[in-house]
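Enquirer: Any chance you could fold what I've pasted below:
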Amino acid sequence: MQRWDRIEAFVEVVRLGTFVAAARELSVSPSHVSRLVAQLEQQLGTALLYRTTRQIHLTDAGTLYYRQCRQLFDGFREAEAAIGDLQERPQGRLALTSATTFGERYIAPLVNDFQLAHPQLEVRMHFSNRRVDIIDEGFDVAIRMGRLEDSSLVARRLCERREYVVGAPAYFAHISQPHALAELSHHRCLIGSRDHWRFAVEGVRREVRVQGRWRANSGPALLDAALKGLGLAQLPDYYVEEHLASGALISVLDAYRHADAAVWAVFPRHRQRSPKLHLFLEHLVSRLPSSLPRPQQDGAPQGAVSPGSEAGLT
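Expert: Predicted structure coming up:
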């Protein structure tokens, strides 16, 4: 059994990126994890990792060994899920990833409620605006925004989401409101995680590259800049609707608002029959706030979609 402990330590170090994170996941000390990996390398007679002061890298042998061992541990998790199927109750770990602000504001409270109802579950939440490979990084489900392309993943539409181009009255006191997309070139645009904004022109999706002297990869920072009159911003509804209602922000170019900004749950095809995932998705659909409109139709996962197509800064 010692070898399995060593293999598990190695897999978690690679999956999470550091010995400290792996130790936290395994509820042991970092020195114990380091010792287990060193013992595994000694058993195999080859180095698996290059260690530096700040990060680790896989050797060629380590890459091959991780790929094979990861499949074994995924198989173990699927076996646990099969037991859960027999018991008709969620079992094991529920690991999900979501864009940061949306995840913190909407998803985390719903996950916490779900665990209260199913305390036997182990929950892992990861919030990041980077593109996450949910299969390689061991997630059961990802919450994604916007248009989804074809891939091997399955998607379920959770709710609608709208994006607005907004500016403060103080900003429009010095420049007239734009009424056509071409007029954006005359405006100071506040740039988030992408430098192109998405619109619909006569039902056809169009992306317009924007320019400005302000940039940040933070939704709250982008909102604050817009409220203070620094320029125009394109932001999702859950950032701006309160400020639109109060008059602190003004929405422009509404005729060009694109319609493919829904919120989706995407997951590997082999998770489709998991009672744990099915119950969790039903929980999300039934409890998402009314400020995010419920989907018109509720049903089975809808087609194959991309693992990496979040729409803008969320």
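Enquirer: Going by C-alpha atoms from here, please, whenever you check contacts or count neighbours.
Expert: Fine.
Enquirer: Could you look up the SS state of the residue lying closest to residue 142 once chain neighbours are set aside?
Expert: Nearest non-adjacent residue to residue 142, counting by C-alpha to C-alpha, 6 or more residues apart in numbering: residue 97, 4.8 Å away. Following DSSP: H, G, I helix; E, B strand; the rest coil, we place residue 97 in the strand state.
Enquirer: this one as well, want them side by side:
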Amino acid sequence: MKYLEGIAEFCAVADVGNFTGAANKLDTSVAQISRKVASLEKQLGVKLLQRTTRSVSLTEAGTQYFQQVLPALKVLEDAQLAVSALQASPQGLIKLTAPVAFGEAFIAPLLNTFMQKYSGISVQCTFSNEKLDIVEQGLDLAIRIGKLEDSTLVAKKLATRHLFVCGSRDYFKEQGQPRSIEELKEHSLLVGSQPYWRLFIDNKIQSIPVQGRVRYNSGNALCSAAVAGLGIAQLPGFYVRKALASGQLIELFPEYKDKQEAIWAVFPSNRNVAPKIRLLVDFLAQHLVSDS
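Expert: Take a look at the predicted model:
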């Protein structure tokens, strides 16, 4: 079976386009990837990869070899997944990423419960507001919110959330409460990471430009500013639910609320989804509450 050595490593490099991403994908070292690929090239007697200091590309022979061995490699992976699925209890490491505030408040507690239920599974979660490259980082999945821009990813909808426009009672007492979208221009608006708000107007989502003296890339900070009476904010429900319930914040324009923003689990389209990953995604879909 020595002729099989290095094929997985070569395919990972060919798929990702560099040795670092391949090492992350296979959870090994760059040196190990390089050794395996070099050994495969020596065994075949051809150069599969063209290496430079900045990039890695397939040679003509490498392209042909990749096209021919990839289907066979997927068959082997499918066989391994099928056998793994027979285990009474799922095993192994799951690597994922999630937005910071939402991940800390909602995903992390569910991951803890999931690991309590399945003792053979371990989790490595990176909380980041940057859209990390799943393949490059060697991640199994990512939790993302809102519109998905990368069409190369496979997505499963976990839940939906609403965006609330709201301000404090003290602010409205001092500045007046806007009665129309146009009147927002006369008010202090609290700006998030994007210079616009999403509102459902005339049966479609519209982006309303906003500007103001306060701009935070943190939902918690924006919520605190709104409670403090510094202006009006648009925030997801999980930031403002308690403040709305307690009366610290008052919702505006509920008729324009975007009811379609989704929370997604996304996967690389070229990767077989292991049973443990499907199990976690189904668990999150079952326990994440919509309109977070």
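Enquirer: TM-score of the superposed pair?
Expert: With the length set by TM-score structural alignment, normalised by the length of the second structure, the two chains reach a TM-score of 0.73; 273 aligned residues with a C-alpha RMSD of 4.3 Å.
Enquirer: still on that earlier bit, residue 140 of the first structure versus the residue nearest to residue 142 of the first structure, what's the distance?
Expert: Separation of residue 97 of the first structure from residue 140 of the first structure (C-alpha to C-alpha, to the nearest Å): 9 Å.
Enquirer: Which one of these two is surrounded by more residues?
Expert: Neighbours were counted for residue 97 of the first structure and for residue 140 using other C-alpha atoms under 10 Å; residue 97 has more, 25 against 21.
Enquirer: one step back: spell out which residues are contacts of both of residue 97 and residue 140 of the first structure.
Expert: When contacts are counted by C-alpha atoms under 8 Å, 6 or more residues apart in numbering, residue 97 of the first structure and residue 140 have residue 134 as shared neighbours.
Enquirer: the helices in the stretch 101-250 of the first structure, which residues?
Expert: 108-117, 169-172, 219-227, 237-246 (DSSP state H, counting those that start in this stretch).
Enquirer: what's the most buried one of those?
Expert: Of all the helices of the stretch 101-250 of the first structure, helix 219-227 carries the top mean neighbour count, a mean of 19, counting by mean count of other C-alpha atoms under 10 Å.
Enquirer: what about that helix, how far off from the second structure?
Expert: With mean C-alpha distance after the TM-score superposition for the first structure, helix 219-227 of the first structure departs from the second structure by a mean of 1.0 Å once superposed.
Enquirer: Show me the strands in the stretch 51-200 of the first structure, by range?
Expert: With DSSP state E, counting those that start in this stretch as the criterion, the stretch 51-200 of the first structure has strands at 56-58, 93-98, 122-127, 141-145, 153-159, 163-167, 190-191, 196-201.
Enquirer: for stretch 25-41 of the second structure, which positions count as buried?
Expert: Buried residues in stretch 25-41 of the second structure, counted by 16 or more other C-alpha atoms under 10 Å: 25, 33-34, 36-41.
Enquirer: re the thing from before, so which of the strands of the stretch 51-200 of the first structure gets nearest residue 228 of the first structure?
Expert: Evaluated over the strands of the stretch 51-200 of the first structure, closeness to residue 228 of the first structure peaks at strand 163-167, with 8.9 Å, by C-alpha to C-alpha.
Enquirer: Counting by contacts, list what that closest one packs against.
Expert: With contacts defined as 3 or more C-alpha pairs under 8 Å, 6 or more residues apart in numbering; DSSP states H and E, strand 163-167 of the first structure has these neighbours: helix 219-227, strand 233-236, helix 237-246, strand 250-252.
Enquirer: would JSON lines of these with distance to residue 304 of the first structure be doable?
Expert: Converted to JSON lines, those look like this (distance: least, C-alpha to C-alpha, whole Å):
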{"stretch": "helix 219-227", "distance to residue 304 of the first structure": "29"}
{"stretch": "strand 233-236", "distance to residue 304 of the first structure": "25"}
{"stretch": "helix 237-246", "distance to residue 304 of the first structure": "26"}
{"stretch": "strand 250-252", "distance to residue 304 of the first structure": "34"}
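Enquirer: Nearest to residue 14 of the first structure, out of the ones you listed?
Expert: So among those, helix 219-227 is nearest, using C-alpha to C-alpha, at 30.5 Å.
Enquirer: Counterpart of residue 216 of the first structure over in the second structure?
Expert: Alignment note (TM-score structural alignment): residue 216 of the first structure maps to residue 216 of the second structure.
Enquirer: For that match, which non-adjacent residue is spatially closest?
Expert: Sequence neighbours aside, residue 192 is the residue nearest to residue 216 of the second structure in space, at 5.2 Å (criterion: C-alpha to C-alpha, 6+ apart).
Enquirer: Could you list the buried residues of stretch 20-28 of the first structure?
Expert: Buried residues in stretch 20-28 of the first structure (16+ other C-alpha under 10 Å): 20-23.
Enquirer: Just the ones in helices from those residues, please.
Expert: In this view, the buried residues of stretch 20-28 of the first structure that belong to helices under DSSP state H are 20-23.
Enquirer: What residues does residue 208 of the second structure make contact with?
Expert: Here residue 208 of the second structure is in contact with 196-199 (criterion: C-alpha under 8 Å, 6+ apart).
Enquirer: Tell me which of those persist in the first structure.
Expert: Contacts conserved in the first structure for those, counting by both residues aligned by TM-score structural alignment, their matches' C-alpha atoms under 8 Å: 196-199.
Enquirer: who wins for most neighbours among those residues?
Expert: Neighbour-wise, these (other C-alpha under 10 Å) top out at residue 199, 24 neighbours.
Enquirer: wait, isn't that one in contact with residue 259?
Expert: No - Residue 199 of the second structure is beyond contact range of residue 259, at 9.3 Å (criterion: C-alpha atoms under 8 Å).
Enquirer: how far away is residue 172 of the second structure from residue 232 of the second structure?
Expert: The spacing between residue 172 of the second structure and residue 232 of the second structure, counted by C-alpha to C-alpha, is 9 Å.
Enquirer: do the same with residue 7 of the second structure
Expert: Going from residue 7 of the second structure to residue 232 of the second structure by C-alpha to C-alpha gives 57 Å.
Enquirer: Kindly report the same for residue 30 of the second structure.
Expert: Distance from residue 30 of the second structure to residue 232 of the second structure, counting by C-alpha to C-alpha: 50 Å.
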